[in-house]
Structures are given as C-alpha cells and as structure tokens.
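1. need a structure here:
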Amino acid sequence: MGDSFVGARSEFGFAHSNGGLPAISVVVPCFNEQDGLDELLRRVRLSVQACFAHDYELVLVDDGSRDGTWARMQAAASADPHLRLIRLSRNHGHQLALTAGLAAAQGALVFVIDADLQDPPELLGPMAETLRAQGADVVYGLRRQRKGETLFKKLSAAAFYRLLSRSADIDLPLDAGDFRLMTARIAKALVAMPETDRFIRGMVAWIGFKQVPFEYDRDARFAGETKYPLREMLRLASHAFMGFSMLPLRFAAQISALLFAIMLIVIVYALVSWLFFDVISGWTSLMILISFSSAMQFAVLAVIGEYVGRIYLTQKARPLYIVDQVIGLAPAALADLGRGQRSPLNAGIWPGPSEQAR
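-> Below is the predicted model:
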C-alpha cells in the first residue's frame, strides 16, 4: 500500500496520514431499504467496532428512496455521530449512488457493502487482515454461492461475467460484485474517473495496484425485494460491455465479414449458373438476401449509434448526481462530494450548516 497510510489506530494498523480523519469509511448505497436499515446499522456497527473501535464513519446514500428510508436514516443519525447521510435528488442508480458515497468518504480504508445484507458485514475483519497481510490495495469479495437467487439469475450472472472477462481489455475477476475493501487512493482515483455510464467493479480493476480475492458465500436478502430486476441487470451489462469491451463493435465487424463471404459465394453461384445452366434467377432468394443484409446493416448502425450516444452524453458533462441534502459531513467531505458532483456547492442544493455537521 502507499506511503499515505501511517500510524496504528486499530488492531490492523491502518490510519490516515492526516490526523482527525477516520481509519475506515463504510459506504452503503440505499434505495427503499426502510425495513432492513436498522438491522444493517446494527450489524455494520458491531463489525466495524470489533476491528476499528470507534475510529470509523458510516456513509449512507439515499438514492431517491420512495419509502421511509431517509426518515430512518435521520433518526439513526440523531443518536449516532458516526453517521454521514447523503440524499440524492432522485433515483440515479446504484453505481452513481455508490460514487457519491465514495466521493464523501474520508477514511484511510473504504468498505463498500450493499444495504440488503446479502454480503455479510462480519467479513470486514478477515478482509482487513487479508489486505494487511498481502499488502494489497483492494480485497474484493468472490462469490462461491448465491443464496436466495433464482436459477435464471445465477445462470445469467455466470454467463455475463465469463463473457465479459473473455472479451474485456483488462483482467476482470469472475463472480465479483461491488462488495470490497479498498484503500483511499483507490476510492479517490475511482471518483476522479470521468465516466458517466459507470461499472464500478470494472473501473476498480482498470485502476490496477494489487487486488486480491476473498471467497465467501452470499446470503439471501434480509428484507424487501431486489433492486436489480431484469431491466437493471441488462442496463448494468450494457454499461459493462460498452465501457470495458470492444465486443459489440468487433461482433459487428465479424458479421460484416460473414455477409461479405456469403455475397462472394452467391456471386460465384450466379456466374456459374449463368455460364453453364439455363436457369432463371428466383426473386425469393434475392429478397431473402437483401432483407438479411439490410437487417444486419441496421444492427451494425444500432451498435455504432449506441457508442455515439454515449460519447454525446459524456461530452455534455452533466453532473453524475445531484445532492438534495447532507447530514454530518465535514467541510472536506462536502468539497469532495461537490467535485464528484462536477458542480460547485450552492445554497440551492446544500442545506444550512446546522445539518452539515453537528
């Protein structure tokens, strides 16, 4: 790990070079998680305090929840000075909510976990020990089993990770989600990356440094329903392939090459028939060929259009997210959150000082 981490303020020996900042930040994106929030906080607190005593912060990001998640967060924050709350203006999606939390995190280490408790927070201790023992910058969770998930989701996830890994330009670990422990320099580098369509686990792999797996069994969701239905899974897969693989463009090129080969065969067949046989060309085969070629042309144009559209959205340089409220964040965290938002802090977005820090 880098030289920016010195001292020993916990049993694992991680401390920030700037005194007063926490040894670890736990970042949790939340969307409609009111039923499981209390259990999440209880288990996370126990796990973090067992490893880092009271030298920590919990960064909860409300991604535009439509239930009582924000009210539950506020109630918890009123009794716990370790909580840092961020409320986004709408549902921006899991990856952008996670980016907002990473931008505000001030710890020497950053622990990323989902609010559904499928990834056990009790694994923080073993993961921190692995990070220390191997001198790594990232310890990512590698799923051995996925409890409580349908056969379709298990099979589709396995196929997605393997296809992406084979086609990506970087080494992407199989069966790894966003559950991971990382050093602050990884988190800051991640936030600084300009992508609008973000695939966090791929971006972490792209950053590099030493990254090691930690095998575990994923639990069933504690409460509520999944926030990743088929539509969101397809959207995430699209971000992954468009952001880390040239497979769509290469597929279009391969199809074009195949069509060209078919056209050569058809031309040879037509010439031979014209020279040696008294054959009247049929319009059926011609129409089939024209229709097929036209369809593939449109498919290729659609792939190119998707890339052009993403370039267009990136060039507009809109904020990754818009923050509605924050509670408990220090000025340094506010500044970092503003940079991640790609816009200056202003009174129209940010609440008064009484809510920023107590």
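2. going forward, measure contacts and count neighbours with C-alpha atoms only.
-> Noted.
3. residue contacts, Ala220?
-> Leu117, Gln118, Arg146, Lys147, Gly148, Glu149 (Cα atoms under 8 Å, 6 or more residues apart in numbering).
4. Kindly reformat these as TSV containing distance to Phe222 and secondary structure.
-> Shown next, in TSV, are the contacts of Ala220 (distance: Cα to Cα, whole Å; DSSP: H, G, I helix; E, B strand; the rest coil):
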residue	distance to Phe222	secondary structure
Leu117	6	coil
Gln118	7	coil
Arg146	13	strand
Lys147	11	coil
Gly148	10	coil
Glu149	13	coil
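5. and for comparison, fold this next one:
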Amino acid sequence: MPAFPLPIPRLAIVVPCYNEEDVFSYCLRELLSLLDSMAQEQMIRADSFLLFVDDGSRDTTWEQISAACSEHACVQGLKLSRNEGHQSALLAGLAAADGQADAIVSIDADLQDDTTAIRRMVEAYRAGYDVVYGVRECRQTDTWFKRTSAEGFYSLMACMGVRQVINHADFRLLSRRALAALLTYTERNAYIRGLVPLVGFPSTEVRYARGVRMAGESKYPLRKMLALAMEGITSMTITPLRLIAALGLCICGLSLAATVYVLVMTFTGNTVEGWSSIILSIFFMGGVQMLSLGIIGEYIGKIYLESKKRPRFHVESFLRHNAPSTFQTQDTISSRPHLS
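-> Model prediction:
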C-alpha cells in the first residue's frame, strides 16, 4: 500500500446498455452530475468520462448515446455489431477504456447500484487498492425468489471452490494495471465475476443498498440468470465432473452390494419374481446417465467454442465528442490480442 494517496485519477465509468431507451436519459443525467461534482471536489480529473456500450439494442438506445456524444465532451459511445450478451459488452467497454483512464468503474444502466458508492471506490483506489468491489448489503428491492436464488447460487459456487465475492455483481472499480491483467484472460465464455478475484492485487469492498429500477424492464429474467449461473460454474470449476465420478463410484458400490444380496437370496431360495425393482433401477440409471452426459456435454461444448478462438465481439462504431465513427480507433480495439 502506498505511503501517500495516489494522484487524482482520470476516471472512466463503463455502462453496458441493451434496450435502455426508457432509463438512458436518467442514467446519463445522474452520471454526468456525479462526474461534475467529483471533478469540482478534485476527487477525479476534469477529463474523466463516461463510456456507454450499446449491445445490439433494438430500440433508440444507440441514437440517444450518439446524441449524448455530440452534446457532451465527456461522453463516449461504443456500438457492437450485434447483441453479444452483458459480459461481452462489458468486456468491450473495459477494453475500449484500457489505456484511457487510471481507474475504471463498471455499472449497469438501470442504476440500481448506488452511484454515490463510486466516491468511496475512488477514495479506496487512492488509498492503494487496485480492485474495489461494490457489495450489496441490502437487497430488499429484489423479489424473494431473486434474493433466495442468488444466495443459493453464491453458496453453491463457494462449495465448489470458486473464489467469488458474495452479493457482488459487476459494479466495481479496477485500476489500470488490474484491468490490463483482466484483459489477458482470453476465454470466449468469460465469467467476469469469477475472473476478477483471480487477477489478485490489493482489493477491498464498498457496501451499499440496492435501489429500484427507475424505468424499463430487467434484462436478466430467470432464463438468463440460469444461463449465467451455468456459465459461472462450467467456466470456473471442474467440480461437477468430479461429482459425476464420485456418483459413479457410489453407484458401483451400491450395485456390488445389490449383487451380493441377489446372489444370497437366489441360493437360499427366497427370491420373488417381479418387475418393479427392475423398472425403477432402469429409470434411475437412465436418469443418472443422461444428467452425467449433459454435464460432460456442457464442458465439451466449452472446449469446442474455445478451440475456434472466435472474437468475443465486433465493434461497429466508436464515437467521441464531435467525432463520427473513428475507424482507426475501432480497428485498434478490434485487433488487440487480448480481445480475441
């Protein structure tokens, strides 16, 4: 940790957006106000900026981002060529901010995460922390099902040995060197919440109460939550494969015991003809085999996708104040090895 506070940083706030036309104006206004007040208080440099990433939105989100870039010098816009998903959009924004800022904060456009916590994140950064996690200490605005399922997921990941900060999503601050380290992870199926703890460097937490969504609908319905959970498990741990092996060993042991029992009953003449036990055993073993094949197939699918080395995303436009699509900058972003 440094003996003295670090210099005032240039801050970048990266905001992934997908069909956020209803909430974008509120998000822009809140974050611009935050940047202005923090710059006036000399917490951040005056040339700090916002970077909005349009993840292939089908509404007017990109038009609003483009207008904001024209109107405000501190706003940048990155448009992906198609919808790639939240994690890829976030990585695209982080990659675009790499080298432009000393500290990079990521936050969702719905602003359910408390923007005032960014002040404490910057203070922690200046105190010497490279990674500052935003941790939800109060989730009363979430439904009972969402709170319960989230707690169950964190517990499951912990049991499988995955290092993950409980009640932390993608609201965090990364220093320049922490971001550079994160971008060296090149897997196509990235689970950022699990990758950031692997980066190391000094880290701390900032706790806050989660608010309500100001407008629009959540972009994480149950289907996407389950997909993210599966992505996290299969990307960060091979424990499910080991559980399959353990289950197979247990079934072999039970089968051996059942074989001994059947032989004893046969020799003593106490066997009773019937089909119930046979049918139940067939269904049981069939279910176990299908489940095992499904889990193994998920991992094989990951290997298949990673072996192709396809890029995570393609950038269609990169806008800054009073500048149209900057194709030179776009090509620079697209060609960086750690973005492939």
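6. List the TM-score for the superposed pair.
-> Aligned and superposed, the two chains score 0.90 in TM-score terms (TM-score structural alignment, normalised by the length of the second structure); 327 aligned residues with a Cα RMSD of 2.1 Å.
7. Can I have the buried ones of the contacts of Ala220 of the first structure as a ChimeraX selection?
-> Restricted to buried positions by 16 or more other Cα atoms under 10 Å, the ChimeraX selection for those reads:
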select :117,118,146
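8. Which members of the contacts of Ala220 of the first structure are the farthest-apart pair?
-> Taking Cα to Cα, the two most distant members of those are Leu117 and Glu149; they sit 13.7 Å apart.
9. any idea what Ile107 of the second structure aligns with in the first structure?
-> In the first structure, the residue paired with Ile107 of the second structure is Ile113, using TM-score structural alignment.
10. residues in contact with that match?
-> Contacts for Ile113 of the first structure were tallied using Cα under 8 Å, 6+ apart; they are Val26, Val27, Val28, Pro29, Asp119, Pro121, Asp178, Phe179, Arg180.
11. May I see the residues you listed organised as a markdown table, with secondary structure and neighbour count added?
-> Compiled in a markdown table, the contacts of Ile113 of the first structure are given as follows (DSSP: H, G, I helix; E, B strand; the rest coil; neighbours: other Cα atoms under 10 Å):
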| residue | secondary structure | neighbour count |
| --- | --- | --- |
| Val26 | strand | 27 |
| Val27 | strand | 27 |
| Val28 | strand | 23 |
| Pro29 | strand | 26 |
| Asp119 | coil | 24 |
| Pro121 | helix | 23 |
| Asp178 | strand | 20 |
| Phe179 | strand | 20 |
| Arg180 | strand | 24 |
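12. so how far is stretch 104-116 of the first structure off the chain centroid?
-> Stretch 104-116 of the first structure has its C-alpha centroid displaced from the chain centroid by 13 Å (Cα atoms, centre = their mean, to the nearest Å).
13. so how far is the first residue of it from its last?
-> Start-to-end span of stretch 104-116 of the first structure (Cα to Cα, to the nearest Å) is 21 Å.
14. in it, what's buried?
-> By neighbour count on 16+ other Cα under 10 Å, the buried set for stretch 104-116 of the first structure is 104-116.
15. Can you tell me how far the match of Ile107 of the second structure is from Pro248 of the first structure?
-> 31 Å.
16. Kindly report the same for Ile288 of the first structure.
-> Distance from Ile288 of the first structure to Pro248 of the first structure, counting by Cα to Cα: 25 Å.
17. quick one, which of these two is more surrounded?
-> Comparing Ile288 of the first structure with Pro248 by other Cα atoms under 10 Å, the one with more neighbours is Pro248, at 18 against 11.
18. what span of the second structure lines up against the longest helix seen in the first structure?
-> For the first structure, the helix that runs over the most residues, judged by DSSP state H, is helix 283-316. Aligned by TM-score structural alignment, helix 283-316 of the first structure falls on residues 275-308 of the second structure.
19. same check, this time on stretch 62-77 of the first structure
-> Using TM-score structural alignment, stretch 62-77 of the first structure pairs with 54-69 in the second structure.
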